[in-house]
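S.K.: Pasting a predicted model and its sequence here:
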Amino acid sequence: MHGNVKENTIACYTKYGQISDHNQIDREVLHLEVPDAIRVSESVIPFEEVSCFENFMVTVGGSIINAEISKHHLIKYYELCRSQNSFLHEHILEPLNSNLVAGVISETVNLSDVIRAGKITTSECDFLTWDKTLQASEILDMNVGFLRARLDKLASLASKSKLNREAILARDQAVKDLITLEAKFLRAKEVINRLHLEIETLNTSSENLEAMFKEVAKAPW
């Protein structure tokens, strides 16, 4: 009897922790043979122990949900987690179903791509929309603070750039207005000088004209 128990009890170590019976071994084999299925994790591996993408397991409520996230998003999410040296969803509120968590993760990845591809001309409205989306994830305790910080810095730089562009446009318009005013001033000055000369000329001959006028007026019939 004791011999049979000994025969049926096998202890081994896997990436999910120590397994000490056939049922657990069968589950472990199932995990390895069916990578695209939602699996039950025996233990959550701290991110510090995740050495590569192949070891990266997104666990929610004891279930590995890698299969619910596209390969592209999963790779990008791994890179984000690695940048922070932690699972970004580690403290996400419970109980949230795996579909919702997978959606939050995918949306986080999408926004990280959008942020990295941002342009200095991006509108303030877009920045606000992206931040509200990240804020919603943060309310669920998704670690997206570093993304919001980056977004806030970019929004600030974009705002300064917009103000700078507007100031340049206003200055250029003022320069154009000044050139127009200067041209008008020069034309007005020319007119003034011409009229001044005419007035001086008329003033110089006015006495002669008056004498001639009187002479003509008093001339005998």
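M.R.: Good, I have the coordinates. For clarity, every value in this text was computed on a predicted model and none was experimentally measured. Numbering: from 1, shown residues only.
S.K.: can we go C-alpha only for contacts and neighbour counts from here?
M.R.: Fine.
S.K.: Tell me the buried residues in stretch 135-146?
M.R.: Q135, S137, E138, L140, D141, M142, N143, V144 (16 or more other CA atoms under 10 Å).
S.K.: hmm, who's touching that stretch?
M.R.: Outside stretch 135-146, the residues that touch it by CA atoms under 8 Å, 6 or more residues apart in numbering are L88, H89, E90, H91, I92, L93, V104, T108, L134, R148.
S.K.: how about the strands in the chain?
M.R.: 12-14, 17-19, 39-40, 59-60, 63-64 (DSSP state E).
S.K.: Nearest approach to L197 belongs to which of those?
M.R.: strand 59-60 (95.1 Å; CA to CA).
S.K.: still on that earlier bit, which one of the contacts of stretch 135-146 is nearest to N164?
M.R.: R148 (23.9 Å).
S.K.: re earlier: may I ask which two of the contacts of stretch 135-146 are separated the most?
M.R.: L93 and R148 (19.2 Å).
S.K.: Dump the contacts of stretch 135-146 to a markdown table, plus distance to E54 and neighbour count.
M.R.: Formatted as a markdown table, the contacts of stretch 135-146 follow (distance: CA to CA, whole Å; neighbours: other CA atoms under 10 Å):
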| residue | distance to E54 | neighbour count |
| --- | --- | --- |
| L88 | 18 | 22 |
| H89 | 18 | 22 |
| E90 | 19 | 15 |
| H91 | 22 | 11 |
| I92 | 23 | 18 |
| L93 | 26 | 12 |
| V104 | 22 | 19 |
| T108 | 21 | 24 |
| L134 | 27 | 23 |
| R148 | 28 | 21 |
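S.K.: Take this one as well and set it beside the first:
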Amino acid sequence: NFSNFNIIVDGLVIDCKFPDHLRKTYYELCCAQESFLHKDLLKQINLTLAVGVIMETTNIAEGIRACEARASSHEDFVVWKKTLEAFELLGMNVKFLLKRIDGLLSLSARPRDPAEHEGYKEMKLERAHAGAKMKELESRMSSVKDTLKKMDVEMEEMLRRLATAPWYFAED
């Protein structure tokens, strides 16, 4: 349990170096991973560096928990990833945090402007194509309307001629 939890580096208990909330968060991270995250830190590592690595790992974990993909910047995620990769080289168990950051990076890399989505571009192209087809059809319909108007005029003229024709043609 938390009251029995001690952070030990090179045989030294370093709990006093951590504020209570960070120590508790680090405890929860260790419990979640069923392991002390710092157990494989390089032997004979500078104590101040070890404390800094544990603290910053905990701060990043809190940042991940608190972030909202839209509110947190892509640059923050990149910095966190590079920091954790460096800590991993020092022996800190942070693979689970790196995995979470990779997920956040993939979400934050998605375009937020609808104009940047591939589907949107395709639909816009289809709409433009449909617009061109509509103009072509409207042009054809206009041509057909013009032809029908000419035919109406010709029919009216033929009806007028027939109606006003001399009677002698009617017997033939």
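M.R.: Here it is on my side, so go on. Note that the structure is a prediction, hence the values are computed from the model and not measured.
S.K.: follow-up on the earlier one: can you tell me which of the strands of structure 1 is most buried?
M.R.: Of all the strands of structure 1, strand 59-60 carries the top mean neighbour count, a mean of 22, counting by mean count of other CA atoms under 10 Å.
S.K.: and stretch 14-29 of structure 2, which residues are buried?
M.R.: For stretch 14-29 of structure 2, a neighbour-count test (16+ other CA under 10 Å) marks I14, F18, L22, R23, K24, T25, Y26, Y27, L29 as buried.
S.K.: matching residues in structure 1 for that stretch?
M.R.: Alignment of stretch 14-29 of structure 2 against structure 1: residues 65-80, by TM-score structural alignment.
S.K.: In structure 2, which residue is most central in space?
M.R.: R110 (2.8 Å; CA atoms, centre = their mean).
S.K.: thinking again about what came up before, and I199 of structure 1, which of the strands of structure 1 is closest to it?
M.R.: Once the strands of structure 1 are compared by CA to CA, strand 59-60 is nearest, at 97.1 Å.
S.K.: The closest one vs structure 2, mean deviation?
M.R.: Superposed on structure 2, strand 59-60 of structure 1 shows a mean distance of 1.2 Å to its aligned residues (mean CA distance after the TM-score superposition for structure 1).
S.K.: distance between stretch 82-91 of structure 1 and the chain's centre?
M.R.: 20 Å (CA atoms, centre = their mean, to the nearest Å).
S.K.: For it, measure first residue to last.
M.R.: Across stretch 82-91 of structure 1, the terminal residues are separated by 16 Å (CA to CA, to the nearest Å).
S.K.: Likewise for stretch 4-20 of structure 2?
M.R.: Start to finish, the residues bounding stretch 4-20 of structure 2 are 14 Å apart (CA to CA).
S.K.: quick one: contacts of that stretch?
M.R.: With CA under 8 Å, 6+ apart as the test, stretch 4-20 of structure 2 has contacts from R23, Y27, K39, K43, Q44, L47, A50, V51, M55.
S.K.: Counting by contacts, list what the longest helix anywhere in structure 2 packs against.
M.R.: Across structure 2, the longest stretch assigned as helix under DSSP state H is helix 118-164. Packed against helix 118-164 of structure 2 by the contact rule (3 or more CA pairs under 8 Å, 6 or more residues apart in numbering; DSSP states H and E) you find no helix or strand.
S.K.: which residues touch I64 of structure 2?
M.R.: By CA under 8 Å, 6+ apart, the residues touching I64 of structure 2 are R100, I101.
S.K.: before we move on, what about V114 of structure 1?
M.R.: Contact partners of V114 of structure 1, counting by CA under 8 Å, 6+ apart, are absent.
S.K.: Over in structure 1, tell me which residue corresponds to T83 of structure 2.
M.R.: When structure 1 is aligned by TM-score structural alignment, T83 of structure 2 is paired with T133.
S.K.: neighbours around its match, how many?
M.R.: T133 of structure 1 sits with 15 neighbouring residues when counted by other CA atoms under 10 Å.
S.K.: Now K39 of structure 2: closest residue in space that isn't a chain neighbour?
M.R.: Of all residues not flanking K39 of structure 2 in the chain, M92 sits nearest, at 7.3 Å (CA to CA, 6 or more residues apart in numbering).
S.K.: any idea what that neighbour aligns with in structure 1?
M.R.: Using TM-score structural alignment, the equivalent of M92 of structure 2 in structure 1 is M142.
S.K.: any idea how far N55 of structure 1 is from its match?
M.R.: Separation of M142 of structure 1 from N55 of structure 1 (CA to CA): 21 Å.
S.K.: Then L93 of structure 1?
M.R.: In terms of CA to CA, L93 of structure 1 sits 24 Å off from N55 of structure 1.
S.K.: cool, L100 of structure 1 as well?
M.R.: Going from L100 of structure 1 to N55 of structure 1 by CA to CA gives 23 Å.
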